[in-house]
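K.L.:
sequence and predicted structure are below.
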Amino acid sequence: MNNFNLIDQPWIPIRWLNSATDNPTLVSLHDAFTRAHEIADLDCLPHERIALTRLLVCIAHAALGIPEDAEDWLDIDFGHDLQSTAPSYLQREDIHPHFNLLGDGPRFLQSRAKFSSTDVGYPLSKISFHLSSGNNPKLLDHWGEDPRPWTEPSAALTLLCLQNFFVGGSMASKVKGNGPALKSLQMILLGENLAQTILKNCLDSETLRSSGNGLGSPSWEGQADTQLLSRLSPTPCDLWLTDDLSRILIEQGTQQPECPAYRDPYATIEPIKDKDDRLLRAKPGQGIWRDLHLLTNLNKAQGQNAALNLQAFNERKEIGENTPLWVGELIKAKDAKIEDATESTFTVPHKLFSDEGRHLYASGIEHCDAISKKLYGAIKFYGTTLSQEKPPIAEGQKHYWHTLDQEHRKLIAMSATPENYLTQIGSEHADDPWTLSVRQAARQAYDAVCPRTTPRQIQAYTAGIKPLLRALFPKEKPPKGAKPQSTQANLNL
């Protein structure tokens, strides 16, 4: 039986910097480090990117150690020998066997201690979040009850993702706790190549201690703990793959504490007024860009809520004119099922990490949220006037936000030069790109779902749009004692 060692065998999907056709689409852990400067990026699904990045950072820290602080990072040139030190670490006699996917000896993120020969387990497809299995249908997957053919690379990646995102439920109701990467938006700093991406997401001791945690040891070096490296190589489940890759056995593993007991290094804290802070999460059906000002909060006076990797990156003075960020999450529903996966990539200007840039960005989000509520009321009033049982509110909201999803880069660009926009977004005299985009999106959404071809429809359209226009084109209150001037909105009927 082939043990399929993950250090030597290709299983990590990547994209190369050059376009040469002889470069493989899968690489081993050894090649992922030795050729890291030639690899552009990982090439995988959102949850796979999170799990793989956490593993690569874990190996980097295990091989290189951890700098004491930002100055120490620069003094020792942390990571200059990543391409040689990490592969040497992986080839150590006490490390290499622990990356076998199969075999009778130690296995990668697996343990057989709690299983007997009579245990049946579950089909391997049942732990793959994007595949259908049993009563878990998928839109793009229609495989029946017949066993699926599995390859070692896909089985290894599926196993790694399960340990990072274990969600429990009927499959393993006896296992308590979730995977450490679950229930939070995960931020990954992107570099020009895979080597830079790995190093940008490494931490220093000072930043790590600020969250009340230590480095610890990877799970393959001994007994798993609840510190950083064990969370990056998690074993919330004791797993064992059958030799034919058809089934997997599951038992209780090392339960990892969750927020607020432990703060995940790639998660952002979302401050809630008069409540305990919580991890920022993706909202189904809502673009991640609407929370970008929370993701970039590096203000110590406000609790420095940004992810720890971004804090450490900032302390090293490496934030440049533009910083590429990847943000994504595997979204868990309330019934212990995976609901969706979401991801976004941003090129964040330097000023968006400052109070001025974030304030402008936040005011832009507040404005489009306020207009969304006015659009809701306008469409509802239109429907009520026509005695509609169900006004097309949902359709209008979808149209509005879909338009702004395509325009949100204008708001990011504005935050790069907040000093150029002295007039408040959405105010009477505002003519900035974001105010104009919000006005256009609201009018187009209202027009799309509120037809005006009959006299009754025209009457309802006019009645509904008046409050919307007053919100889109507000008038400043005149000084006390001044006589109001009569104005009439242009309805563009």
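P.N.:
Yep, that arrived. Numbers count the residues shown, from 1 in each chain.

K.L.:
from here on, contacts and neighbour counts on C-alpha atoms
P.N.:
Noted.

K.L.:
what's the closest non-adjacent residue to residue 169?
P.N.:
Spatially, and ignoring its direct neighbours in sequence, residue 169 is nearest to residue 336 (5.3 Å; Cα to Cα, 6 or more residues apart in numbering).

K.L.:
make sure I have this right: the one you found is in a strand.
P.N.:
No: the assignment for residue 336 (DSSP: H, G, I helix; E, B strand; the rest coil) gives coil, which keeps it out of a strand.

K.L.:
looks like it contacts residue 168 (just checking).
P.N.:
Yes: with contacts defined as Cα atoms under 8 Å, residue 336 counts as touching residue 168 at a distance of 6.3 Å.

K.L.:
which of the two has more neighbours?
P.N.:
Legend: neighbour count by other Cα atoms under 10 Å for residue 336 and residue 168, higher for residue 168 (18 against 14).

K.L.:
isn't that one right up against residue 179?
P.N.:
No: when contacts are counted by Cα under 8 Å, residue 168 is not listed as touching residue 179 (9.1 Å).

K.L.:
in stretch 464-479, what counts as buried?
P.N.:
464, 465, 467, 468, 469, 471, 472, 473 (16 or more other Cα atoms under 10 Å).

K.L.:
next one: it to chain centre, how far?
P.N.:
37 Å (Cα atoms, centre = their mean, to the nearest Å).

K.L.:
for stretch 192-199, same thing?
P.N.:
18 Å.

K.L.:
and the strands in the stretch 301-450 of the chain?
P.N.:
For the stretch 301-450 of the chain, the strands defined by DSSP state E, counting those that start in this stretch cover 322-332, 338-349.

K.L.:
just say which of those strands is most tucked in.
P.N.:
Ranked by mean neighbour count, the strands of the stretch 301-450 of the chain are led by strand 322-332 with a mean of 20 (mean count of other Cα atoms under 10 Å).

K.L.:
that strand packs against which elements?
P.N.:
helix 46-64, strand 186-189, strand 338-349 (3 or more Cα pairs under 8 Å, 6 or more residues apart in numbering; DSSP states H and E).

K.L.:
below is structure B, check it against A:
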Amino acid sequence: MNVAFDPWIPVVDLQGKPERISIVSLFTKGEKFADLAVRPHERVSLMRLFLCIAHAALDGPKDYEEWLQVPTKLPNAAERYLTQWKDSFELFHKTKPWLQVADLQETTKKEDKASPKDKTSPVVLLDFEIASGKNSTLFEHLAESESREVKLERLALNLLTYQNFSSGGGLPIAQWDSVVTKQVGNLDAPCLSQSMTHSLFRGNDLLCTIYLNLPSYESIQETYISFNKAKKKDQNVYNSISLGKPIWENFPTSPKPDSEEAVNATKTYLGRLVPISRWVKLLPNFRMYCCAGFKYDKYEDGFPAEPTASVKIITRQEEQKREVVKAAPSKALWRELSSLLVHRTSEGIGGPIAMSNAPRDEAFDFMVCAITRDQASMDIAMESVFHIKPALVSHNSIHKTEIGGGKNTIGAEGYAIKLRTAIEVYRKEVDWDWERRVEKAGKEKNVLKDKLAEKALLYYWTNVEKSLSLLMMHIEAIGTDQAEPTRNVWRKAIFQIACDAYRSACAKETPRQVKAFVKGWRKLVTNDQQAVSRDDELSYEEEVIA
């Protein structure tokens, strides 16, 4: 199978009909297909592959002027490029199989001779959706069956996704030259690390989608920089990262991590777009050798964030720290939207590199994809599509303040914190043993507090999300006479939602519960000057006492 010229990519056409197409068809006939028909992690992996091919085919775009010409130049350039490198896209090539190590074999170490002879693994283990190990899928019990067959088009997609998103921890072992890999202590693939979010634009068709997500070399060189932990005179030291070459143009010939090919694969922009974080060799009988591959440094190691990732500054204990924007099962992706829609600065803070391609005077679709990780395993795949209006991009700082809070604004996140605190105050009043349980929980005390407020917070965030149209009304009214009235409507709405959430979680049927309810209520509603007046607070309190 040749992944460049044989159909294997799941898509839907403009009428919504599903089919599979080749990479060449995607670039030459992309305007006929509406979107990819894949899971979130597969979408990110495929888009990184497409962007790598587009960059290599165009040798650019070098600047904004060349980027404007991409839609007309890319189809023919991509076809010529893929024809030139056709052999490197053969899935079972004898000497250079696509994204695989041809010389990978079972270990020859003497101490391993006592273990079972078959060192291979079933290829279905490349599919994250199949039940195996800690992964469980309803009605799916055959993942590790030796007779399980996988269609080649599915195998190609699984291999690509596995190289981008496989989790660390325990892996099979294999040998490349004299290097025998480790079974435990392996690292995450670059796109899964820290449960990072990946942001992508979605165009009217697939060719437009590639165009919108393709940054110019100029913007890459300005923003794709490294943050070193080493400091000189209390100033952060930044190092530029070279563009490099796609992995198939300069595939490593040895397992040495300091070889020129390995450095290109792990420490350059184009080299990392299609990683080989796992050394894999597919065999004809639906088996494979599979083990840990080259190390891909993460943002916390001092390497720049991935091109589709986002970086924000957080404050913990009065200390500012840079972190990639992470996904979490308990936090909807829209709550991070203000951090994702920021143009990445020269210090590497902000959204994806392609954010500079965002349409300025018209609305656009913005996709956020992620997989959360839990104890060296993939947990939950998440994907959201946001229809972004120009007003939201122009007034993103207002959106950030109203959601996350600010100097004189509590914000939706602030009310969530107040709600959590109020519920704990209530619990302390009705449960004399609560403080001892919190103290006994030690490092897990915040987990215990979150569980206490889980019901109320679920109610709160669900209803805040339903009220986001009020926030958009305010943002679109900025600069008019309606700005302040619409802001007050939004703030009062989230205040009332917080009050209703508190009522839903805290009973007041006995005298002791009523006393606890009022004590927690005062914690929730007092010292709030952004949404309600003191008269409003008193009327709410009178209602509670009554």
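P.N.:
Everything's here; your move. The structure displayed is predicted, hence computed values, not measured ones.

K.L.:
TM-score for the pair, please.
P.N.:
With the length set by TM-score structural alignment, normalised by the length of the first structure, the two chains reach a TM-score of 0.84; 465 aligned residues with a Cα RMSD of 3.2 Å.

K.L.:
name the nearest of the buried residues of stretch 464-479 of the first structure relative to residue 99 of the first structure.
P.N.:
Within those, proximity to residue 99 of the first structure (Cα to Cα) peaks at residue 472, which comes in at 59.4 Å.

K.L.:
wait, doesn't that closest one sit right on residue 372?
P.N.:
No: counting by Cα under 8 Å, residue 472 of the first structure stays clear of residue 372, with 10.7 Å between them.

K.L.:
the aligned partner of residue 270 of the first structure in the second structure: what secondary structure?
P.N.:
In the second structure, the residue paired with residue 270 of the first structure is residue 312, using TM-score structural alignment. Three-state call for residue 312 of the second structure (three-state DSSP): strand.

K.L.:
from residue 291 of the second structure, how far out is the nearest residue to residue 13 of the second structure once chain neighbours are set aside?
P.N.:
What sits nearest to residue 13 of the second structure in space, not counting adjacent residues and going by Cα to Cα, 6+ apart, is residue 33, at 4.0 Å. To residue 291 of the second structure, residue 33 of the second structure is 36 Å away according to Cα to Cα, to the nearest Å.

K.L.:
next one: stretch 139-156 of the second structure to chain centre, how far?
P.N.:
Centre to centre, stretch against its chain (Cα atoms, centre = their mean), the figure for stretch 139-156 of the second structure is 27 Å.

K.L.:
now do the same contact list for the residue nearest to the spatial centre of the first structure.
P.N.:
Nearest residue to the geometric centre of the first structure (Cα atoms, centre = their mean): residue 328, 1.7 Å. By Cα atoms under 8 Å, 6 or more residues apart in numbering, the contact set of residue 328 of the first structure is 46, 47, 50, 185, 186, 187, 282, 341, 342, 343, 344.

K.L.:
trace the residue nearest to residue 169 of the first structure over to the second structure, please.
P.N.:
For residue 336 of the first structure, the residue aligned by TM-score structural alignment is residue 376.

K.L.:
and which of the buried residues of stretch 464-479 of the first structure is nearest residue 55 of the first structure?
P.N.:
Nearest to residue 55 of the first structure among those, with distances taken as Cα to Cα, is residue 472, at 48.5 Å.

K.L.:
look up how far residue 464 of the first structure lies from that closest one.
P.N.:
13 Å.

K.L.:
so which of the helices and strands packed on strand 322-332 of the first structure is nearest residue 213 of the first structure?
P.N.:
Going by Cα to Cα, the one of these nearest residue 213 of the first structure is helix 46-64, 14.9 Å.

K.L.:
next secondary structure after that closest one?
P.N.:
Once the chain leaves helix 46-64 of the first structure, the next helix or strand it forms, by DSSP states H and E, is helix 70-75.

K.L.:
name the helices or strands packed onto the helix or strand that that next one is followed by?
P.N.:
Per DSSP H and E, the first helix or strand lying C-terminal to helix 70-75 of the first structure is helix 82-90. Packing partners of helix 82-90 of the first structure (3+ Cα pairs under 8 Å, 6+ apart): helix 29-34, helix 46-64.

K.L.:
Provide the aligned range in the second structure for helix 82-90 of the first structure.
P.N.:
Counting by TM-score structural alignment, helix 82-90 of the first structure sits on residues 74-82 of the second structure.

K.L.:
mean shift of the matching stretch relative to the first structure?
P.N.:
For stretch 74-82 of the second structure, the mean deviation from the first structure after alignment is 2.3 Å (mean Cα distance after the TM-score superposition for the first structure).

K.L.:
chain center to that stretch: distance?
P.N.:
Per Cα atoms, centre = their mean, the centroid offset for stretch 74-82 of the second structure relative to its chain is 29 Å.

K.L.:
what sits against residue 90 of the first structure?
P.N.:
7, 30, 96.

K.L.:
weed out the non-buried ones from the residues you listed.
P.N.:
7, 30, 96.

K.L.:
on that earlier part again, isn't the match of residue 336 of the first structure right next to residue 167, touching?
P.N.:
Yes: assessed by Cα under 8 Å, residue 376 of the second structure is found in contact with residue 167 at 5.7 Å.

K.L.:
anything in contact with each of those two?
P.N.:
residue 188.

K.L.:
where do the strands sit along the stretch 101-250 of the second structure?
P.N.:
Going by DSSP E, counting those that start in this stretch, the stretch 101-250 of the second structure shows strands at 121-122, 175-176, 179-180, 197-202, 225-232, 235-240.
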